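Trainee: My questions are about this predicted structure, shown below with the sequence.
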Amino acid sequence: TLTAIHLGDVLLGEQVKYDTSNRVLISRLGDLKAGLIVDSAEEILRITDEKINPPDSASTPLNRDFLEGYIALEERNIYLVSTEKLQNLVRVS
């Protein structure tokens, strides 16, 4: 059995509509595997630790309880989700 978590539900705190455009990223969360449901996945970036800003300095409607930080790029911000907190969520479900 694989637990699936829709990150929109977790980060926005509201039920998000599922459709055929959603993607499932299979991830290892500590000793668990989980499916992370996202709206889309477009690219993979390599980011150094120096570019990661603390989550409390982000201007975002996202639930900061699940954020580890964010990266400010030229055209957008990318938010880092805490795998430890997701792991706790998977253990509860």
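Mentor: Cool, got the structure.
Trainee: contacts, neighbours, all on C-alpha from now
Mentor: Noted.
Trainee: which of the residues in the top helix by length along the chain are buried?
Mentor: Identified as the longest helix of the chain according to DSSP state H is helix 83-92. Under the neighbour-count criterion of 16 or more other Cα atoms under 10 Å, helix 83-92 has 83, 86, 87, 90 buried.
Trainee: put this beside the first:
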Amino acid sequence: MSKQMFDVAKLVEHFGGRSNLHARLLESGEKITIRAIDQWLYRGRIPSAVLATMLRLSVLSGEPLDLAKFTKRADQQQRPDSREPIDSLLD
């Protein structure tokens, strides 16, 4: 059985992209930067405390996340080309 991981890009997109997610996290009290979100996208990982906040935000908005819809096999992980600015790949 292959290792499963969250599809971070799909999670960020669910919240309307990195700018909208950033704004919602700030409003909820998370001290987060756009650069941090860029790093999650690059690494394919979200800190567990922030993921918990995202889950809470989804419940409060009336659209609870079904995390099973945001998983993929680890071998499907694709990192952006390091020569290409991450901004061109997002939003």
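Mentor: Structure's in. What do you need? Just so you know, these numbers come straight off a predicted model, no measurement behind them.
Trainee: Could I get the TM-score for this pair?
Mentor: Here the superposed chains carry a TM-score of 0.27, computed using TM-score structural alignment, normalised by the length of structure 2; 50 aligned residues with a Cα RMSD of 4.9 Å.
Trainee: So what would you say the end-to-end distance of stretch 72-79 of structure 1 is?
Mentor: 9 Å (Cα to Cα, to the nearest Å).
Trainee: who's in contact with residue 25 of structure 1?
Mentor: Contacts for residue 25 of structure 1 (Cα atoms under 8 Å, 6 or more residues apart in numbering) come out as 35, 36, 37, 38.
Trainee: Apply 6 Å and report the result again.
Mentor: 35, 36 (Cα atoms under 6 Å, 6 or more residues apart in numbering).
Trainee: Distance-wise, check it relative to residue 90 of structure 1.
Mentor: Counting by Cα to Cα - residue 25 of structure 1 and residue 90 of structure 1 are separated by 15 Å.
Trainee: what does residue 36 of structure 1 give?
Mentor: 11 Å.
Trainee: What residues of the longest helix along structure 2 count as buried?
Mentor: Longest helix in structure 2, counting residues (DSSP H): helix 48-60. Buried residues in helix 48-60 of structure 2, counted by 16+ other Cα under 10 Å: 53, 54, 55, 57, 58.
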